[in-house]
Every structure is written in C-alpha cells, then in structure tokens.
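Engineer: structural data only, the sequence is not supplied:
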C-alpha cells in the first residue's frame, strides 16, 4: 500500500518531496520513503536527500524513518551508519511485502547500529513509530 492510499495520509500534514529516485514524505515525527522500482540508492542520492531533510527540519532532527518497500530496489547497507551521523534517527522501520524484501531488511538490520524494525504492513510501521517513547 502506498502512503497516499493509507488512512494516515489525511490525518496529518506532510510535505511531499519527489526525487528522480523516489518519493519522500516529511512529517512531524517521521520521514517515509517510497523508492522507485529498480533504483540503487547510493550515497550521492542519500546526500541529495539529506540536503532536503536539513532544509526542512534543521540540523540533527530527532525523527524516525520508515522505508515503505512497495518497489524492489537496492541500497548499500553501510549507508545506514553514514546517515546516522547526519540525522538523529531515533529508529527505523522497513515495511516488507515479500520474502526477498525480508532478507534484504535482515541484512540491513545487521549492518545498522540503530534500531530497525521489520514490519509486514504500513499501518504496523506507522503505529510502531508513533508509539516510540521518545515521542511520548
């Protein structure tokens, strides 16, 4: 399910950012990403996104990150730790829709120094993020 088709999209204000490699939704407590099919999300793309994150939230925001994996794409798992140096990501959730996405999320989880939760639905991921004690 795409974020725009979810019940959460109309509940809160989000800034929608469209990039050649994906669509990103900036909210009060989290950033949600939906990458384009077949993209390899590399460090140059991450830095491009970071510029927009810093412009929107300021430096070192305290936010969560949700990766809504509606499309198949690749990412360098080492980028998770680089991103943490630039953004204070409280926690991350990866929404998986098939077995291959689950295996990829498991690999990324092993490389990350921050918390990553694997979720089987967008609702599960959003509810988990909104329930984090750092936000309550």
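Structural biologist: Alright, I've got the coordinates. This structure is a prediction, so every number in the text was calculated from the model and none was measured. Numbers count the residues shown, from 1 in each chain.
Engineer: okay, CA-based contacts and neighbour counts for the rest of this
Structural biologist: Fine.
Engineer: hmm, who's touching stretch 76-88?
Structural biologist: 41-43, 46, 50, 59-63, 107-108, 111-114 (C-alpha atoms under 8 Å, 6 or more residues apart in numbering).
Engineer: put this next to the first one:
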C-alpha cells in the first residue's frame, strides 16, 4: 500500500493511494465548492475508470459546507466516503454531514478501520 502521489493544497493535504485518497484538511480551513474541484481533478488524474474511496482524516479543526456532498456524489467513480474524526464534536459534525451524501458513508475511530472498510468495499465492486 505505497503512496502514489502527495499534494499540498492551500487548505488540505491529499495522499493518493491505489483505490483511495486520504485527505487531511488544515487547521481553520473552510471547505467549500473549490474543494470538490480539486477532488474531482485528482480523481480524474489518478483514478480514471477505477472506483475509489475518499477518506477524511479529521485531525484538525475546520468548517465544511455540507452542500459540497451532493456535488461530490455526482463524481461517478467516487463510491464512498470514510470519516475519521478526532473529537466528539468532529464526530457529531460528520454524523450531520452524512445526511447530505447518498452513497456509502461511514465514520471510524481510526485509519485502520477506515482502510479495512475501503478495501472491503472496493473488493465487492
């Protein structure tokens, strides 16, 4: 499971692996529509024609416009989202955001659980 590519964007860091992206948003960032543009560009470049999972490692405090989720679910090969919140408040926010995304969306306590779920999901497709 070696890293394929690393991106240091203005508001986040993205780690591209075979089958998934691990994204870590920077402290204080506000995630809005532009994030979907970056996400879509990464998916087109690295996952063209292949299913993939977006894993959000929520290690820092930041804000998310939940209206990005209906737009993100239109990305055809984005099959699921996994969230790894660091705090209870982050977990509550992730639970709220789940209502805006109609594809598989799970919340995990650690990266290991998210990776196991992502691999299992991709194997079934």
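Structural biologist: Received, thanks. None of these values were measured; they are calculated from a predicted model.
Engineer: where does the TM-score land?
Structural biologist: Aligned and superposed, the two chains score 0.89 in TM-score terms (TM-score structural alignment, normalised by the length of structure 2); 124 aligned residues with a C-alpha RMSD of 1.6 Å.
Engineer: circling back to that earlier point, just the buried ones out of the contacts of stretch 76-88 of structure 1, please.
Structural biologist: Listed as buried from the contacts of stretch 76-88 of structure 1 are 41, 43, 50, 61-63, 108, 112, 114; burial here means 16 or more other C-alpha atoms under 10 Å.
Engineer: from those residues, which is closest to residue 70 of structure 1?
Structural biologist: residue 41 (14.7 Å; C-alpha to C-alpha).
Engineer: need the counterpart of the closest one in structure 2.
Structural biologist: Superposed on structure 2 with TM-score structural alignment, residue 41 of structure 1 falls opposite residue 31.
Engineer: which two among the contacts of stretch 76-88 of structure 1 are spaced furthest apart?
Structural biologist: Counting by C-alpha to C-alpha, the most remote pair of these is 59 and 107, 28.5 Å apart.
Engineer: average distance between stretch 100-109 of structure 1 and structure 2?
Structural biologist: Stretch 100-109 of structure 1 differs from its equivalent in structure 2 by a mean of 0.6 Å after superposition (mean C-alpha distance after the TM-score superposition for structure 1).
Engineer: aligned to residue 101 of structure 1, what sits in structure 2?
Structural biologist: Per TM-score structural alignment, residue 101 of structure 1 is aligned with residue 90.
Engineer: isn't its match right up against residue 58?
Structural biologist: Yes - under the criterion of C-alpha atoms under 8 Å, residue 90 of structure 2 makes contact with residue 58 at 7.4 Å.
Engineer: turn the buried ones among the contacts of stretch 76-88 of structure 1 into JSON lines, including distance to residue 13 of structure 1 and secondary structure.
Structural biologist: Below are these laid out as JSON lines (distance: C-alpha to C-alpha, whole Å; DSSP: H, G, I helix; E, B strand; the rest coil):
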{"residue": "41", "distance to residue 13 of structure 1": "26", "secondary structure": "strand"}
{"residue": "43", "distance to residue 13 of structure 1": "28", "secondary structure": "helix"}
{"residue": "50", "distance to residue 13 of structure 1": "20", "secondary structure": "helix"}
{"residue": "61", "distance to residue 13 of structure 1": "18", "secondary structure": "coil"}
{"residue": "62", "distance to residue 13 of structure 1": "18", "secondary structure": "strand"}
{"residue": "63", "distance to residue 13 of structure 1": "15", "secondary structure": "strand"}
{"residue": "108", "distance to residue 13 of structure 1": "29", "secondary structure": "helix"}
{"residue": "112", "distance to residue 13 of structure 1": "29", "secondary structure": "coil"}
{"residue": "114", "distance to residue 13 of structure 1": "27", "secondary structure": "coil"}
